[in-house]
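S.K.: Sequence plus the predicted model coming up.
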Amino acid sequence: MPVTVSAVVPVYNEEGAAVQVAREIATEFSKRFGSGFEILFIDDASTDDTHGRLVAAQADIPGLRVLRHQNNVGKSGAMRTGFFAARGDVVVTLDGDGQNPAADAARMVEILKGAPADVGMVAGQRRNRQDSASKKWASRWANGIRKAMLNDKADDTGCGLKALRRDVFLRLPYFDQMHRYLPSLVTREGFEILFEPVDDRLRTTGHSKYTNIGRLAVALSDLPGVMWLNRRLRQPGKVSESGH
């Protein structure tokens, strides 16, 4: 059965969660997509045994592929590697810490597959977030500023669950931390976005790779660049071909 759906999971030092995440994705996706899916874990130069445990699990997890970076490049770089390697025309991203339910990922894929061609992405928006009060505050502050400046209609760009058409993602300009601006970048290319409520689970292993100060610094430093990108785009409208 040809692969039509790819799950891309960037991981860095997630030896305690990665294999369980892969098993959950395989279980949920096999129910909905048969054997027409693949699971790509992008190990972003982990220093623990994340890579070894994933490789060992390939023997009994269908469709599991493990790609490893020589150098750590961050979440956006790992996502980019996954989209380039993906064979499905629809790609859904999940975080590797176990906080994103695979059932929500599969549901978002089905929504995108059934949506009109001008819908480029289905973005998850977390309900009942399992984070500290300070982390929630920093997220609301950064999301509020970004939403006001970019008018991207997204309340939660930090959610790791996003389903995109692969060809849409490959059109987007790449830069570090671009994953925080996917709604604006997808809209920039002329595509619509659907927002779906998703569940958020408590992290049980490892620790977050981000700090509140780090999130705010990125929000302030990258926002002017994304605004510049949006201003500099000129859309040609409908493209038609005549003759051969």
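M.R.: Structure received.
S.K.: drop to CA atoms for contacts and neighbour counts, all remaining ones
M.R.: OK.
S.K.: Let me see the ranges of the helices in this structure.
M.R.: Using DSSP state H, the helices found in the chain span residues 18-33, 50-57, 75-85, 102-113, 133-150, 166-169, 182-188, 212-232.
S.K.: Show residues contacting the last one.
M.R.: Surrounding helix 212-232, the residues in contact under the criterion C-alpha atoms under 8 Å, 6 or more residues apart in numbering are 134-135, 138-139, 142, 146, 149-150, 177, 181, 185, 188.
S.K.: tell me which of the residues you listed is nearest to residue 72?
M.R.: Checking the contacts of helix 212-232 against residue 72 by C-alpha to C-alpha gives residue 177 as the nearest, at 13.2 Å.
S.K.: shouldn't the closest one be in contact with residue 73?
M.R.: No: using C-alpha atoms under 8 Å, residue 177 is not in contact with residue 73, being 9.8 Å away.
S.K.: Neighbour count: these two, which is higher?
M.R.: residue 177 (16 against 13; other C-alpha atoms under 10 Å).
S.K.: nearest residue to the more buried one other than its sequence neighbours?
M.R.: Counting by C-alpha to C-alpha, 6 or more residues apart in numbering, residue 177 lies nearest to residue 76, which is 5.4 Å off, once chain neighbours are set aside.
S.K.: how close does the one you found get to residue 110?
M.R.: Between residue 76 and residue 110 the distance is 24 Å, computed by C-alpha to C-alpha, to the nearest Å.
S.K.: dropping in the other structure now:
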Amino acid sequence: MKISIVIPAKNEEENIEPLVREICEALVDTPDYEIIYVDDGSTDSTYQKIRELSLSRFEHVKAIKHLYSVGQSTAIWNGVKQAKGELIVTLDADGQNDPADIPKLIAHAAPFPEGIHFCIAGNRKNRKDTPWKRLQSRVANRIRGQILRDNTPDTGCGLKVFPKQTFLTLPYFDHMHRFIPALVRRQGGTVKVVDVHHRNRAYGSSKYNMLGRLGAGVLDIAGVLWLQKRSKLTDIVLDPEGGSIDAQQSS
């Protein structure tokens, strides 16, 4: 199965090459994979760094560029649409997700049959962020979890694995990347949470703040809750003369 690593990036020029090297080391025993960077309107040399790597010694690397910043969810969406792999791995471009965890998440995905919706979601057990940022995440995760009942303690973790076709069935909206587990469950899919490492940021600074998270988060949670309430799942049985299967459909 071909694997596509999709990484949204904005102004992460110093983190590009170290992260690519780590991904390649982690996947040294994986025969068929690609690394798709989506530059979300960076104002530094992020895109140039990606292109340099793809044109030199890292043939697995591919570059997509947004002419201006449209957000992480759109970057992931465009990366997944361009991916050639059946299995998608997402992680953040800042280097705080550990690529060494990727094979573990892929192994958890392996037992799922083809055509089944699922998401393997990373859980940053020991966060290396500042106390203030950890508090923000705890508050956001608690509110989201109580309302959406997605049973995912750390939906903000960028490290996730899911089938390409599962992702493309999800409703697209800005910030939807933070609700992938809830949206997969809405489709009748399975979400499995796996503890992963978390590291200090080596270069650059975070692109998010408390007001930005809260302002978008309240509206987004309400929207996802509406989608959950409006979703209907049912079993269908095909005409026995043409073969009989059971499947779940969502609307």
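M.R.: Received the coordinates, thanks. All values derive from a computational prediction rather than experimental measurement.
S.K.: The residue nearest to residue 177 of the first structure pairs with which position in the second structure?
M.R.: By TM-score structural alignment, residue 76 of the first structure lines up with residue 73 in the second structure.
S.K.: got a list of what that match touches?
M.R.: Here residue 73 of the second structure is in contact with 173-177 (C-alpha under 8 Å, 6+ apart).
S.K.: Now the buried members of those.
M.R.: 175-177 (16 or more other C-alpha atoms under 10 Å).
S.K.: if we can go back for a sec, rebuild the helices of the first structure as TSV, extending it with distance to residue 12 of the first structure.
M.R.: Compiled in TSV, those are given as follows (distance: least, C-alpha to C-alpha, whole Å):
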stretch	distance to residue 12 of the first structure
helix 18-33	9
helix 50-57	8
helix 75-85	9
helix 102-113	19
helix 133-150	20
helix 166-169	22
helix 182-188	21
helix 212-232	17
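S.K.: tell me which of the contacts of residue 73 of the second structure are still there in the first structure?
M.R.: Mapped onto the first structure and checked by both residues aligned by TM-score structural alignment, their matches' C-alpha atoms under 8 Å, those keep the contacts 173-177.
S.K.: With respect to residue 89 of the second structure, which of those is nearest?
M.R.: So of these, ranked by how close each gets to residue 89 of the second structure (C-alpha to C-alpha), first place is residue 177, at 12.7 Å.
S.K.: what's the closest non-adjacent residue to the aligned partner of that closest one in the first structure?
M.R.: Using TM-score structural alignment as the criterion, the counterpart of residue 177 of the second structure in the first structure is residue 179. Leaving aside its sequence neighbours, residue 179 of the first structure sits nearest to residue 76 (C-alpha to C-alpha, 6+ apart; 5.4 Å).
S.K.: if I look at the most centrally placed residue in the second structure, how far off is residue 67 of the second structure?
M.R.: What sits nearest the mean C-alpha location of the second structure, by C-alpha atoms, centre = their mean, is residue 90, with 4.0 Å. Per C-alpha to C-alpha, residue 90 of the second structure is found 22 Å from residue 67 of the second structure.
S.K.: Residue 2 of the second structure now?
M.R.: 29 Å.
S.K.: same check, this time on residue 84 of the second structure
M.R.: When residue 84 of the second structure is compared with residue 67 of the second structure (using C-alpha to C-alpha), they lie 23 Å apart.
S.K.: cool, and residue 193 of the second structure?
M.R.: Counting by C-alpha to C-alpha, the gap from residue 193 of the second structure to residue 67 of the second structure is 35 Å.
S.K.: Those two - which one has more neighbours?
M.R.: Set residue 193 of the second structure next to residue 67 and count neighbours by other C-alpha under 10 Å: residue 193 wins out with 19 against 10.
S.K.: Please say which position in the first structure the more buried one maps to.
M.R.: Under the alignment defined by TM-score structural alignment, residue 193 of the second structure is paired with residue 195 of the first structure.
S.K.: can you tell me which residues contact that match?
M.R.: With C-alpha under 8 Å, 6+ apart, residue 195 of the first structure has these contacts: 122-125, 154.
S.K.: Over to residue 199 of the second structure?
M.R.: Per C-alpha under 8 Å, 6+ apart, neighbours of residue 199 of the second structure: 95-98, 127-128.
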